[in-house]
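Asker: sequence and predicted structure below; questions after.
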Amino acid sequence: MAAIGLIVLLPLAALIGIAAEGDMEIWPHLIANVLPASTLDTLALLTGIGVVAGSMGITAAWLVTAHRFPGRGILVWLLPLPLAVPTYITAYIYVEIFDSAGLVQMALRDVMGWKSRSDYWFPEVRSLPGCILVMSAVLYPYIYIAARAMFLTQSASMLEVARTLGASRIKLFRIIALPLARPALAVGVSLALLEALNDIGASEYLGVRTLTVSVYNTWLNRGSLPGAAQIACVMLAFVMGLILIERYGRRDRRYAASPKRHRTVHPVPLVGARGWIATVLCTMPVVLGFVLPTAFLLRETFRGSLFDQFDADFLAHFMTTIGLSVVATCAVLILAVVLVSAVRLAKTPLTKGALFVAGLGYALPGTVLALGLMTPLVGIDNLIGTLWRNLTGERLGLLLMGAAGGIVIAYVIRFLSIATGSLSAGLDRVSPSLEDAARTLGASRREMVWAIQIPLMRPALASAALLIFVDCIKELPATLLLRPLNTETLSTLVYTYASRGRFEDGSLAALVIVLVGLLPVIQLVRSAEARPRVAESPSSAASGSPSPDDRH
């Protein structure tokens, strides 16, 4: 148990050590030239995403839950779909469509007879507002899913009493429904902002110099590992701030449904213009975050005959992606079963502490995680190489860093909390009487895990495996920074094409990522629409930090 917790804490300790070993003369340069602009851009980006994505998610969740309007039935299924599209792919597509050399502006110049940009004005997509809009279009489902889950569990009686007292629909939403959903909204917004802080592809490509981009540039482009570590420590302050904000948003706010059967919210019809306005408000996020990116990828794939790219090299990149994701998923599930079973059988401070530490991995941005893992992994490789050379007299080379082991370890640390949250929530719905009966029959702890807990966790294991597998495929920052030479995954392949200004050539790889990402999203919608869910998972309530079980 302690070893699992140390695996998560190791990169943090290494990161602080690297930052402390750096030349103190770096700090004046960072404070004068890097941190002010990067910090302001990061704050502005997170604030903008919180407002825009929050408005999209909350508005759509309330409309589809509390009202009936044209297209509502299909929009309930479509609204979560942008989760399947990574932020960096959406950014590349929006530049291809809306930049000065993009499809929209070229069409406008042809139709209107404009000769250059000086003849007209068009919003700049490569800007901070453009980045906020692009990332919000992809990240709003985190807030939508959390808000809708809470709205579905609210009793209709409270809303009906408010209506009889003369409350308008807007006042009813503002005074009753929204405050009751605050715990779920705090989780959803925090998860969306953590995803935005983890991003490197979208913000870099759209010209927003966030702290994440500064870490990447300082490390690789300027060759200063200590300087990158010092910036990463500032990023950790942002992460802790987001977690504290999330906990503040949920402080002393625990709502439980009545044990008596109660009626849930019954949708009220919106007729005429109001109904069509609701349809437009709910359709626009889907178009911006899913329909437009997917349609562009399909167009470029067929238009450029990119299916011809499915050659031996592409197949090798695809198999590398699948192999890394499968290995990481299996490792995460094994560790999660050990953690959750240990907590279930013995609720000691050690087991609870290990479970809490495991949940911190998801809050670490991929760049910070990669930077913290670099030194320990190289040290382990050197130690193994020394021992092998002493035993055999031959050089062994790098095992972890040279064979993509570092990527797998980063995936395990980052996504372990998804599995622990899912399995904890699954076991908490199982009556303890089953385990008590097994104890009275003389079952050992190992027998209880194999014969009772693992069979009962199979649905949660399958769900967690699918989510982790797809998240590994989409992960860019950690993969980009820890990959060995001449190793490409689908995500790094898309990034490479985009960095060369040829993103359209990477449309096939991007399309594969999106199509694979649709699988857990569709399963999520099926589960959510089959029965109302509580908005706050037991694992999240226990840890006080955003739970990836809530995220998915």
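Answerer: Perfect, thanks for sending it. Numbering: from 1, shown residues only.
Asker: contacts and neighbour counts: CA atoms only from here.
Answerer: OK.
Asker: and Ala126, what is it in contact with?
Answerer: Quick fix: residue 126 reads Arg, not Ala. Counting by CA atoms under 8 Å, 6 or more residues apart in numbering, Arg126 touches 95, 99, 205-208.
Asker: among those residues, name the ones in helices.
Answerer: Under the assignment DSSP state H, the contacts of Arg126 contribute 95, 205 to helices.
Asker: what about the spatially most central residue of the chain, distance to Arg68?
Answerer: By CA atoms, centre = their mean, the chain has its centre lying nearest to Glu195, at 4.8 Å. Between Glu195 and Arg68 the computed distance is 32 Å (CA to CA, to the nearest Å).
Asker: circling back: can I get the buried part of the contacts of Arg126 as one ChimeraX selection?
Answerer: To isolate the buried subset of the contacts of Arg126 in ChimeraX, counting by 16 or more other CA atoms under 10 Å, use the following:
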select :95,99,205,206,208
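Asker: a markdown table for the contacts of Arg126, including distance to Glu435?
Answerer: As requested, the contacts of Arg126 are exported to a markdown table (distance: CA to CA, whole Å):
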| residue | distance to Glu435 |
| --- | --- |
| Val95 | 56 |
| Asp99 | 61 |
| Tyr205 | 53 |
| Leu206 | 54 |
| Gly207 | 56 |
| Val208 | 53 |
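Asker: another one to put next to it:
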Amino acid sequence: MLGASLGSSGDLFSHLWQTVLPTYIANTFWLSVWVVLLSLCFGVPAALLVSQTNLWSQKVLRWALLLPLAMPAYLVAYLYTDLFDYAGPVQRTLRAWFGWESARDYWFFDLRTLGGAAFVLALVLFPYVYMLTRTALEQQDKHLLRAGRSLGLSVKQTLWKIALPLARPAIMVAASLVMMETIADFATVQYFAVNTLTTAIYDTWLGYGDMAAANALASVLLLFVLFAVVAEQRSRAGQRHQSGRPNTSPDVYALSVSQQVVANLFCWTLVLLGFGLPFFLLIQMAVDYADLSQLGALAEIGLLTLEVSAIAATVAVLVSLTLALFQRFYPRKTNNLPVQISGFGYAVPGTVLAMALMATFGPLDHWINDAAVAFELSKPGLVLSGTSFAIIFAFVVRFAAISNGTVTAGIAKIPHSVDKAPASLGAGLLHTLRRVHIPLLKNSIIVAWLLVFVEAMKELPAVLLLRPFNFETLSTFIYQLISDEQLEQGAIGAIFIVLFGLIPIIWLNKDKQ
């Protein structure tokens, strides 16, 4: 991609820099900042309430606060815009109640702004902050918190001065994930007409037809990603907070009745706005506008989506298993590099990844066809960049880090003595893996597969740019309907994506009910 950007004449890039590019960069920066801040304001208090207090609905909220992860941000953007726009039911009802005749008679917030985009993205991304912060708080050594209380600190002071600083590494990791997801977002910001570097890349390539300039813009976007990753790592470099054998027995802080009401209202509002209300609106659309004649086309697109996502998830899990087991059975300092390198793709936005793959697969396709002609064979065509291979490859690169983390965590729980016991009985390595390690890793493999599968189903920017002609997935199909203000026609497909997104959440929490 970097090499392809050098082929740009510089005219279009120079024109963009002199006109709109500074605004795109500023929008990207401020959007990321606001989404991270809002996600922290939503996720950190929710994690504290669920993990540190006697919240009334704690058992339900523990998993319910993860539900917004199943809801694509562009769906929430469309549904809320349709609900709160001037012609939407909320403003129509207000005008009927108060006798207002036009927008000049009253003030109402506008979602189609940078602030609206930040709010919508934060609603679906704050579960990253909540999940990692809650886990960090639950794994803290409670002796440290009790020591603070014995020294005269109040409950609030203990949480503010001890618990949250201890959880800071996890919070920073979550903030970096939210920032990278925000930078990678395409459909939400485009629908809200908030021009960012991601939309600039898309418009430069497909609008102006200048792939070299688009690659140059993608290189600029990579600088934002690099900044996010380096800032996150530097922020927690050398930190050692937890004791070797922490006491994680729960120490629950009692809330008063008024505090219980406020805390429950806060948490359930997040669940309602991030998942409950959008899902209800989708069901209402499906009931009111479902057309049985469209189910055939929708089923065909759905089956293709399932096929591509399943292949990508299977390949990603096989790669993760191979690399993680290699690292386990051949423990050398350099043998962890393959796992680390294969996880780099998660930090790369889907639009940038698509540009990189096109810059790579396009010349390779031409080379393959030229080689076929040289050997007097028929041209195979665009076998890499013109088929679903590029999409599957992008999914594996983009989401390998998810699979790596899940499989590696599962392997770390297996005692090293298990590796040696079968060998002492004469079993070979392959036999040991098949009869011992793979069965022990079954849950980790299933979770990794489900996570990659769901993320592949929801991925939009990479598919938009890499898909061949007449190739649709549920995400691109719904995106086209949203662009045409016709989501009602694809509400069933949107519900299908959301329901599949719920599977990993249910699976991860089935043992914690």
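Answerer: Okay, I see it. Here the structure is a predicted model, which means the values were calculated and not measured.
Asker: mind telling me the TM-score for this superposition?
Answerer: Laid over one another, the chains give 0.95 as their TM-score (TM-score structural alignment, normalised by the length of the second structure), with 513 aligned residues with a CA RMSD of 1.9 Å.
Asker: what residue in the first structure is the furthest from its centre?
Answerer: In the first structure, the residue that sits farthest from the middle, by CA atoms, centre = their mean, is Gly393; the gap is 45.7 Å.
Asker: quick one: the strands in the stretch 251-400 of the first structure?
Answerer: 268-269 (DSSP state E, counting those that start in this stretch).
Asker: tally of neighbours for the aligned residue in the second structure for Arg344 of the first structure?
Answerer: Under the alignment (TM-score structural alignment), Arg344 of the first structure maps onto Arg328 of the second structure. Using other CA atoms under 10 Å, Arg328 of the second structure has 17 neighbouring residues.
Asker: which residues in the stretch 1-150 of the first structure form strands?
Answerer: Assigned by DSSP E, counting those that start in this stretch, the stretch 1-150 of the first structure shows strands spanning 67-68.
Asker: from Ser403 of the second structure, how far off is Ile446 of the second structure?
Answerer: Ile446 of the second structure sits 10 Å away from Ser403 of the second structure, going by CA to CA.
Asker: and which of the contacts of Arg126 of the first structure is nearest Thr47 of the first structure?
Answerer: Nearest to Thr47 of the first structure among the contacts of Arg126 of the first structure is Val208, at 13.9 Å by CA to CA.
Asker: alignment lookup: the closest one to the second structure.
Answerer: Using TM-score structural alignment, Val208 of the first structure lines up with Val194 in the second structure.
Asker: tell me how far the residue nearest to that match when sequence neighbours are not counted lies from Leu125 of the second structure.
Answerer: Spatial nearest neighbour of Val194 of the second structure, excluding adjacent residues (CA to CA, 6 or more residues apart in numbering): Leu114 at 6.0 Å. Separation of Leu114 of the second structure from Leu125 of the second structure (CA to CA) stands at 16 Å.
Asker: looking at those two, which is more packed in?
Answerer: Shown here are Leu114 of the second structure and Leu125; by other CA under 10 Å, Leu125 has more neighbours (32 against 19).
Asker: hang on, the earlier thing: could you tell me which residues make contact with the match of Val208 of the first structure?
Answerer: 27, 112-114, 117.
Asker: mind putting those into a markdown table with distance to Leu38 of the second structure?
Answerer: Converted to a markdown table, the contacts of Val194 of the second structure look like this (distance: CA to CA, whole Å):
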| residue | distance to Leu38 of the second structure |
| --- | --- |
| Asn27 | 16 |
| Arg112 | 17 |
| Thr113 | 15 |
| Leu114 | 13 |
| Ala117 | 11 |
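Asker: and of the residues you listed, the nearest to Ile505 of the second structure?
Answerer: Ala117 (25.0 Å).
Asker: ok, now which ones touch that closest one?
Answerer: With CA under 8 Å, 6+ apart, Ala117 of the second structure has these contacts: 31, 77, 111, 188-189, 192, 194.
Asker: and it, what pairs with it in the first structure?
Answerer: Under TM-score structural alignment, Ala117 of the second structure pairs with Cys131 in the first structure.
Asker: so how far is Val95 of the first structure from its match?
Answerer: 10 Å.
Asker: repeat that for Arg389 of the first structure.
Answerer: For Arg389 of the first structure, the distance to Val95 of the first structure - CA to CA - is 51 Å.
Asker: so what's Leu456 of the first structure closest to, chain neighbours aside?
Answerer: Once flanking residues are discounted, Leu456 of the first structure sits nearest to Leu427: 7.3 Å by CA to CA, 6+ apart.
Asker: which helix or strand contains the one you found?
Answerer: According to DSSP states H and E, Leu427 of the first structure maps onto helix 405-428.
Asker: enumerate the positions of stretch 466-477 of the second structure that are buried.
Answerer: Buried, per 16+ other CA under 10 Å, within stretch 466-477 of the second structure: 466-468, 471-477.
Asker: which residues does the residue farthest from the centre of the first structure contact?
Answerer: Listed by CA under 8 Å, 6+ apart, Gly393 of the first structure has no contact partners.
Asker: try the one 4 residues further on
Answerer: Residues touching Gly397 of the first structure, when contacts are defined by CA under 8 Å, 6+ apart, comprise 381, 385.
Asker: what lines up with it in the second structure?
Answerer: Mapped onto the second structure by TM-score structural alignment, Gly397 of the first structure lines up with Gly381.
Asker: go on, Val512 of the first structure?
Answerer: Under TM-score structural alignment, Val512 of the first structure pairs with Phe496 in the second structure.
Asker: picking up where we left off before, which one of the contacts of Ala117 of the second structure is nearest Ala175 of the second structure?
Answerer: Nearest to Ala175 of the second structure among those is Leu31, at 13.3 Å by CA to CA.
Asker: can you report how many residues lie near whichever residue in the first structure pairs up with that closest one?
Answerer: Matched by TM-score structural alignment, Leu31 of the second structure corresponds to Leu45 in the first structure. For Leu45 of the first structure, the count of nearby residues is 25 (other CA under 10 Å).
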